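> Provided below are the primary sequence and the corresponding predicted coordinates.
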Amino acid sequence: MSADSATVLGIDIGGTKMAAALVAADGTILTEDRILTPPGDADQVFGALAELVERVVGATTPIAVGIGSAGPLDLTHGLVSPVNITGWRNFPLVDRVRALVGDVPVELGVDGHCFALGESWTGAGRAVDTLLGIVVSTGVGAGIVVDGKPMLGQSGNAAHLGHMVVDLDGEACACGSYGCVETYASGPRMVARAKRRGWRPGEQVDAAVLSADAAAGDEIALAIFDDGAQALAAGIVATAVTVDLTTVVIGGGVAKAGPVLFDPVSRWVKRLAQLPFVTDLTVEPAQLANAGLLGAARLAWATT
């Protein structure tokens, strides 16, 4: 295979969906597919991922694989324990994927890191040196990119902003703590909190319906989004004053709410960011629909 025709396989795994794509060296996606993340035990979840990968790869042999997975992760041993995929606890994802695609380099990263890396590579962060990327969906993931490389930390799990505690008297979180950003800002938790306040009783609804109601002026929906925005802003500002950055990009399913989310986030960020070096902190929407995939592919290309 010539250098021009070489491709890598990018895989993006979250609590709601799993996606895979073949990606060229310039970030062009050649083949892409996605499925809903199924319930079930470890092998049932991986079986669905294996079918997805086989469809995407076909007769192609990728030269490397990059995987972005919800965390926490054990990068040393290639294990994943996603908070929102209960079937995987210390699941040997790297070994299982390598057995599926062949003996090629397989690089694992936190899905939030991959999202930030994708936006840094070809999206909203390509003009800045330091970027905080946040995915607001089933959970809240995040990643920091500095000079084109993800900030990993000693275990590879840095920037777990969704599990930053912002309310000492807050609700229990799936991670085992309480008052985390995710308990206020993730789609399912916002819907659950709205339901408890009397929003759309007896209906099967999701965050998209909640955001539509907020856009239409529903008081409960607006209050829930404001609470979520305040929690996100607290996490953003705490990260910014720690790392010294000024650019934040938010994507994920909940971010599709648009101004319903971004307006209160920007308002709360302005209120909370008072130190001089973060007063210019900006928050903007992601430009890419598949930043996590592209970031995973970027990890793979870095191994070649």
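That came in fine, so what should we check first? Numbers count the residues shown, from 1 in each chain.

> for the rest of this, base every contact and every neighbour count on C-alpha atoms.
OK.

> and residue 11, how many neighbours?
Neighbourhood size, residue 11 [other Cα atoms under 10 Å]: 31.

> would you list every one of the strands in this structure?
Taking DSSP state E as the test, the strands found in the chain are 8-13, 17-23, 29-36, 65-69, 73-74, 79-80, 106-110, 130-136, 140-146, 149-150, 247-251, 282-285.

> which strands and helices sit next to the first one?
It stands for strand 8-13. Judged by 3 or more Cα pairs under 8 Å, 6 or more residues apart in numbering; DSSP states H and E, strand 8-13 is in contact with strand 17-23, strand 65-69, helix 291-301.

> nearest to residue 243, out of the ones you listed?
For residue 243, the closest of the helices and strands packed on strand 8-13 is helix 291-301, at 20.8 Å, according to Cα to Cα.

> report the buried residues of that closest one.
Going by neighbour count (16 or more other Cα atoms under 10 Å), the buried part of helix 291-301 is 291-301.

> check stretch 20-32 too.
Using 16+ other Cα under 10 Å as the test for burial, stretch 20-32 gives 20-25, 27, 29, 32.

> of these, just say which sits nearest to residue 164.
Of all those, residue 164 sits closest to residue 20, with 29.0 Å by Cα to Cα.

> pull up the gap between that closest one and residue 119, please.
Counting by Cα to Cα, to the nearest Å, the gap from residue 20 to residue 119 is 17 Å.

> what does residue 103 give?
For residue 103, the distance to residue 119 - Cα to Cα - is 29 Å.

> take a look at this one as well, against the first:
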Amino acid sequence: MHTDFVAALDIGGTKIAGALVDGHGQIVVRAQRATPAQDDGETVMGAVEEVLGELTAAPEWGRATALGIGSAGPVDATAGTVSPVNVPGWRDFPLVRRVQEAAGGLPVELIGDGVAITAAEHWQGAARGHDNALCMVVSTGVGGGLVLNGQLHPGPTGNAGHIGHISVDLDGDLCPCGSRGCVERIASGPNIARRALENGWQPGPDGDTSAAAVAAAARNGDPVAVASFDRAARALAAGIAATATLVEIDIAVIGGGVGKAGDVLFTPLRKALGDYATLSFVQRLEVTPAQMGTDAGLVGAAAAALARRTDAATV
């Protein structure tokens, strides 16, 4: 087995992580900076360049053959640009060109962060061995990605599988994206917490009003907290069922902070799925927690770069 590496960047509103990853998905070198998310675009790019500087200084860099970027979106892989909602300084920012310049001209593959996590779960995690899968990240937002016919399916711009913005409530709340009743508007962590508070849930003495605190209250039987998670579970079930009906996935993998809520989320989710995934070809749909943890974005960006390299070699 050759010991080539692929470089990976995982860019979000909180942190910019970089790594060199081997052909088995193992991280051999890593670097990280906080994202200066409220600063101008060049300052954010400076943090990316610092991460790349650490990677290029590693002796293993000489064996890196490609670089994958998983970025908060929306991204546009055809234009090589990113406009992350949570990094206002980047609007149509030419990230691919700038990274290529900083990385000595390596081929660069750009995908959305939900697609990156999907690539990781399919390569090394809970969707391994499944040819048709949906992977979701349920945290501050709700993102996702698809594997179809055994291949990552990023779509032309790198955003395919963005389940957070499927509408599951036609007359529902206005979503910041401009649509109504989106999965994200109901099932993201902040929206679970918002609904619990609006309906009279009282946080404990520590004043913690996060979705994790609502999950803890639900575990202890608080009826308002339970109801908020049930509503989120129904929104997720409707979105998952719609996706499965459309493209025939057989597994849905759920990660992110809300995905860590355990039975508080998965028990009502599996029950609600029975109400929405009713046709014969979607009834055996499995729902399972993600396995890849905090390195999923890096491992997935590496997987996408590897897949592109393999495709290029077979052309």
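All right, it came through fine. Just so you know, these numbers come straight off a predicted model, no measurement behind them.

> please state their TM-score.
Scored against TM-score structural alignment, normalised by the length of structure 1, the superposed chains reach a TM-score of 0.91; 302 aligned residues with a Cα RMSD of 2.1 Å.

> before we move on, the earlier item: neighbour count: residue 103 and residue 119 of structure 1, which is higher?
residue 119 (28 against 12).

> columns distance to residue 50 of structure 1 on top of the helices and strands packed on strand 8-13 of structure 1, output as a markdown table?
Shown next, in a markdown table, are those (distance: least, Cα to Cα, whole Å):
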| stretch | distance to residue 50 of structure 1 |
| --- | --- |
| strand 17-23 | 10 |
| strand 65-69 | 13 |
| helix 291-301 | 16 |
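
> between these, which gets nearest to residue 53 of structure 1?
The closest of these to residue 53 of structure 1 is strand 17-23. By Cα to Cα, the value is 6.3 Å.

> the closest one: average distance to aligned residues in structure 2?
Mean deviation of strand 17-23 of structure 1 relative to structure 2 after superposition (mean Cα distance after the TM-score superposition for structure 1): 2.3 Å.

> what's the angle between that strand and strand 29-36?
170 degrees (axes from the mean of the first three to the mean of the last three Cα atoms, to 10 degrees).

> counting by contacts, list what strand 17-23 of structure 1 packs against.
strand 8-13, strand 29-36, helix 42-57, helix 291-301.

> distance to residue 190 of structure 1 added to these, as JSON lines?
As requested, those are exported to JSON lines (distance: least, Cα to Cα, whole Å):
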{"stretch": "strand 8-13", "distance to residue 190 of structure 1": "22"}
{"stretch": "strand 29-36", "distance to residue 190 of structure 1": "20"}
{"stretch": "helix 42-57", "distance to residue 190 of structure 1": "26"}
{"stretch": "helix 291-301", "distance to residue 190 of structure 1": "23"}
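
> these: which one's closest to residue 126 of structure 1?
helix 291-301 (12.1 Å).

> in structure 2, what stretch matches the closest one?
Aligned using TM-score structural alignment, helix 291-301 of structure 1 spans residues 296-306 in structure 2.

> please name whichever of the strands of structure 1 is nearest to residue 158 of structure 1.
Among those, strand 140-146 comes nearest to residue 158 of structure 1, with 7.3 Å by Cα to Cα.

> in structure 2, point out the residues matching the closest one.
So strand 140-146 of structure 1 is aligned with residues 142-148, judged by TM-score structural alignment.

> how big's the offset between that stretch and structure 1?
Mean for stretch 142-148 of structure 2 is 0.9 Å (mean Cα distance after the TM-score superposition for structure 1).

> map residue 66 of structure 2 across to structure 1 for me.
With TM-score structural alignment defining the correspondence, residue 66 of structure 2 maps onto residue 64 in structure 1.

> so what's its match up against?
7-9, 104-107, 300-301, 303-304 (Cα atoms under 8 Å, 6 or more residues apart in numbering).

> check the residues you listed and tell me the two furthest apart.
Top of the distance list for the contacts of residue 64 of structure 1 (Cα to Cα): 7 and 107, 14.6 Å.

> looking at the two, which is more packed in?
With neighbours defined as other Cα under 10 Å, residue 7 of structure 1 and residue 107 compare such that residue 7 has more, 27 against 22.

> so residue 286 of structure 2 is in contact with residue 254, correct?
No: in this structure residue 286 of structure 2 lies outside contact range of residue 254 using Cα atoms under 8 Å: 10.9 Å.
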